Every structure is written in structure tokens, then in C-alpha cells.
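Participant: fold the following, please.
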Amino acid sequence: MIIVNLIAAHLLIGFSFFISSEYFWIIFSISLFLLSMIAFRSRLIYWTKLKKTHLWISLCSAVMLYFIFFTGKALTALLFPDFLDTLSLLYATIQPYQNWHFFSLFLLIIPGEEFFWRGYLQTKLYERFSPITSIILSTMLYASAHLYSGSILLVLAAITGGIVWGWLYYYTKNLTISILSHLFFDFLLFIAFPLL
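Facilitator: Coordinates of the predicted model:
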């Protein structure tokens, strides 16, 4: 079943990137909603009571991740400026600019990614592999779904974020922590201090 669900994830996300850019947000939002439903039906997601320390962990990890991306962008601009041109073209499609885009991003897309890739897939991989191997495998599979964007930088970004959020989920045994970290990070990246 895990193979079928992975194929479904690739088809949905791939279609989101291949369709006309004016429909990206609609299709991508629907795709993450459907992947969320797959995750919830699996009944695999770990939840525990949220503590104040969890909020700090989420916030600090998001800030750390943002500075990693900030440094990565500066190095890329210095060493591989052509990659930034490609990323800028991609951002013209995926950058949220309408109000409903932001609502979808923070209430549907980000939670949906965590529900499916960490809550469902990573937990499922625990059944056959060690936690570290499961984090790495789920991260690589998560990143592979970003290949359809055509941007190697977005794939590398997915690997970096996937490792951090996967480790948070494993360490805290609470998917809410990963979701909050992802939310804080995207707030920094898209609203507070955009890198592009």
C-alpha cells in the first residue's frame, strides 16, 4: 500500500507543477488535502500533549533552518548564479500572493506535507528500518517529489527541511512540533524576510 500511496503523491504533486501556473495553487492545495486524507486513514500519526518547550523547539529550529537557507542562498549567488535565475522563475509560480494562497499554505499545504511525509511515511518506515534510516528514506522520497519543479535548489531545500522536520518528529514523538516548525519557517521565508 505504501508504494501505491507514494505513486499517488508523485502523480498529484507532479501534476501540480506541470499544469499551467495559474492553476498551481488550486491543484497543489487539493493534492495536499488528498494526501492528508491518506495519512489520517492510516492512523499512524503520533500526537502527544503540547508543552511550552515544544514551542521553543519549533521556533528555534525554524530560525536555524532559515539561516541555513540564508547562507545557502548567499553561497549560491556567489558560486552558481544561474541556479538563482531558475529558482526565481519557479518562485513566480509558487510564491503566494493572494490571501487565499496564504490561508491554504498555512492551514492545508504545510500541515498536509507533514501529515503525509512525516506522519504517515516516516512512521510506516519505522516498521522495517531504524529511526535514522527511516528519516533519511522519508526525506529522500519527500525531496524526490520536488524534482517535478525542475529546480535542483528546491530539491536540496526539501532534503534540508525534511531532515530537520523528520528528526523533530522522531525526537519529540509529536507531529505538531514538525508542523509548527514548518509553519514558522515558511512565515520567515515567505512573509517576514523573503530570500527572493
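Participant: from here on, just use CA atoms for contacts and neighbour counts.
Facilitator: Fine.
Participant: and Arg43, how many neighbours?
Facilitator: Under the neighbour criterion other Cα atoms under 10 Å, Arg43 is assigned a count of 10.
Participant: what separation is there between it and Lys73?
Facilitator: Look at Arg43 and Lys73: by Cα to Cα, to the nearest Å, they are 38 Å apart.
Participant: His54 now?
Facilitator: To Lys73, His54 is 28 Å away according to Cα to Cα.
Participant: same check, this time on Thr93
Facilitator: 19 Å.
Participant: same thing with Ile19?
Facilitator: Distance of Ile19 to Lys73, computed by Cα to Cα: 27 Å.
Participant: what about the longest helix in the chain?
Facilitator: helix 52-79 (DSSP state H).
Participant: what helices or strands is the helix or strand harbouring Ser134 leaning on?
Facilitator: Using DSSP states H and E, Ser134 falls within helix 131-144. Packed against helix 131-144 by the contact rule (3 or more Cα pairs under 8 Å, 6 or more residues apart in numbering; DSSP states H and E) you find helix 123-125, helix 152-172.
Participant: give me that answer again for 7 Å
Facilitator: helix 152-172 (3 or more Cα pairs under 7 Å, 6 or more residues apart in numbering; DSSP states H and E).
Participant: report the inter-axis angle for the longest helix of the chain versus helix 152-172.
Facilitator: On the basis of axes from the mean of the first three to the mean of the last three Cα atoms, to 10 degrees, helix 52-79 is oriented at 160 degrees to helix 152-172.
Participant: pull out the buried positions in helix 52-79.
Facilitator: Buried residues in helix 52-79, counted by 16 or more other Cα atoms under 10 Å: 54, 57-59, 61-63, 65-66, 69-70, 73.
Participant: same question, stretch 78-95
Facilitator: Buried residues in stretch 78-95 (16+ other Cα under 10 Å): 84, 87, 90, 93-94.
Participant: residues in contact with the helix or strand Ile110 falls within?
Facilitator: Element membership for Ile110 (DSSP H and E) is helix 110-113. For helix 110-113, the external contacting residues (Cα atoms under 7 Å, 6 or more residues apart in numbering) are 32-33, 35-36, 179, 182-183.
Participant: alongside the first, I'd like the structure of this one:
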Amino acid sequence: MIRVISDKRLVLGFFLAHLVIFLTFEQQKVFWYFFTAAMLLLISYSILDESGERNSSKSHLLFGIITGVILYAVFWLGDTLIGVLNLPLEIQITRLYKLFSPETVWHYIVLLLVIGPGEEIFWRGFIQRKLHRYTSARTSIIISTLLYASVQIYSGEWVLFIAALTGGLVWGALYAWKKSIRLVVISHIVFDLLMFGLLPLR
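Facilitator: Next comes the predicted model:
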């Protein structure tokens, strides 16, 4: 763990992510402008690092689509159970959709082409890959998922933290297994498309 903390680029990247995501949630009226800028900054920070893996195959497209659909199904099932059990998380989900759902064409464009891919490039392709240099694959998945979820606290809604834990574990495991950032990017895009475009929960 000492070696992890001594990696200045890794630590600085994590604190940079906290800063820009904090500013993003603080500026709700211009949320989409800040979120887009934040992810472009984190993508730029990530690619300044040495080149990551470039493994890819034709099967990654199909596998990415399938895992994105399965992850959406898990969220849909969770939302259904929350409704049936009348848990207070239902109010949080509704509030999050109201505050942060895409509303215009350009929102959807940046969600699918910048924000979703950017989160994977930074949290899996940079943070998790860096952590894996110093820890086991399992540990790197767990720590990177916790770090990914930690920036969601600025939304003020615990359900977003839980959602990030769930998605982070799935995408982290996929990345550790297949060693392909393209795969997790495709999975994330499909998930976002279903969650916010084709079949939103609210």
C-alpha cells in the first residue's frame, strides 16, 4: 500500500477527480457543461500516462453489449424491488433523474461519446491499471471501485454511491478479466443508452 501512495500521478489523479466532480455537482444549473469539461480533463490526464493496453477483438463488441444489457437489467430489478418494498431510495432515484438526466441532443452526445468512455478511461484504464501494478487483480478491482464510488458523494444521494459500487465492480472485473478498455467502454455506453435514453427507470 505504501507503493500505491508513493505513486504521485495516481494520487494526484484521484484528488483531481474529486475536485472536478465536486465542482460539477456544485454547479447544477450548468451540470452538463461542467461534467463534460471534467471528463475531458480526466481523459487528458489519463493519456499523459504511458500507453495502456491495446487488446481488442471482434467479440468485445458483442460481449460489451451483452454485459451492458445485463447490468441495466440488474439496476432495473433493483429499482423494482425498491418500489415494491417502498424504500426511501426511490425518492433519491427520482430526484437524481430530475436533476441530472440528459435533456437535449448534445447531452446525449457527450454522455455516450465523452462521459461514459471518459469514466472508463480514467477509473479503469488509469486508476485500476495503476493499482494493479502494486496489488493483486482482486484488490485493484475493489480499491478502484471504492475510489470511483467515492466521488459520487458530492451528489448528496447515497443511491448514486451504491450504483457506482455496483457498476464499478462489474466494469472493474471485466477490465481485469479481458484487459480491454474498449470492452468496458462499450458496456458502459450500452448501459447509459438504456438507463438514460431507451428505457429510463423514471
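Participant: where does the TM-score land?
Facilitator: After superposition, the two chains reach a TM-score (TM-score structural alignment, normalised by the length of structure 1) of 0.95; 194 aligned residues with a Cα RMSD of 1.2 Å.
Participant: looking at the contacts of helix 110-113 of structure 1, which is nearest Ala9 of structure 1?
Facilitator: Leu35 (6.8 Å; Cα to Cα).
Participant: look up how far Thr53 of structure 1 lies from the residue minimising distance to the centre of structure 1.
Facilitator: Centroid-nearest residue in structure 1: Glu113, 5.3 Å away (criterion: Cα atoms, centre = their mean). Using Cα to Cα, Glu113 of structure 1 is found at 23 Å from Thr53 of structure 1.
Participant: from the middle of its chain, how far away would stretch 1-19 of structure 1 be?
Facilitator: 15 Å (Cα atoms, centre = their mean, to the nearest Å).
Participant: what comes up buried for that stretch?
Facilitator: For stretch 1-19 of structure 1, by 16+ other Cα under 10 Å, it's 5-6, 8-10, 12-17.
Participant: among these, which ones are in helices?
Facilitator: Judged by DSSP H, helices contain the following of these: 5-6, 8-10, 12-17.
Participant: the contacts of helix 110-113 of structure 1: which two are farthest apart?
Facilitator: Leu35 and Leu183 (17.9 Å).
Participant: neighbour-wise, which of the two wins?
Facilitator: Per other Cα under 10 Å, whichever of Leu35 of structure 1 and Leu183 has more neighbours is Leu35, with 25 against 21.
Participant: residue in structure 2 matching the more buried one?
Facilitator: When structure 2 is aligned by TM-score structural alignment, Leu35 of structure 1 is paired with Leu42.
Participant: against Ile82 of structure 2, how distant is its match?
Facilitator: 33 Å.
Participant: what number of residues lie near Pro117 of structure 2?
Facilitator: A count of neighbours around Pro117 of structure 2, defined by other Cα under 10 Å, yields 22.
Participant: same question, the one 5 residues further on
Facilitator: As a burial measure, Phe122 of structure 2 scores 24 neighbours (other Cα under 10 Å).
Participant: and it? What does it align with in structure 1?
Facilitator: Match for Phe122 of structure 2 (TM-score structural alignment): Phe116.
Participant: which residues touch the nearest residue to that match once chain neighbours are set aside?
Facilitator: Sequence neighbours aside, Ala39 is the residue nearest to Phe116 of structure 1 in space, at 5.1 Å (criterion: Cα to Cα, 6 or more residues apart in numbering). By Cα under 7 Å, 6+ apart, the contact list for Ala39 of structure 1 reads 115-116, 119-120.
Participant: let's see if you can find the most crowded of those residues.
Facilitator: Gly119 (30 neighbours).
Participant: let me know the secondary structure of that residue.
Facilitator: Of the three states, Gly119 of structure 1 takes helix under DSSP: H, G, I helix; E, B strand; the rest coil.
Participant: got a list of what it touches?
Facilitator: By Cα under 7 Å, 6+ apart, the contact set of Gly119 of structure 1 is 39, 44-46, 175.
Participant: is it possible to export the residues you listed to JSON lines including secondary structure?
Facilitator: Below are the contacts of Gly119 of structure 1 laid out as JSON lines (three-state DSSP):
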{"residue": "Ala39", "secondary structure": "helix"}
{"residue": "Leu44", "secondary structure": "coil"}
{"residue": "Ile45", "secondary structure": "coil"}
{"residue": "Tyr46", "secondary structure": "coil"}
{"residue": "Leu175", "secondary structure": "helix"}
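Participant: out of these, which comes closest to Gly150 of structure 1?
Facilitator: Ala39 (26.5 Å).
Participant: right, I'll leave it there.
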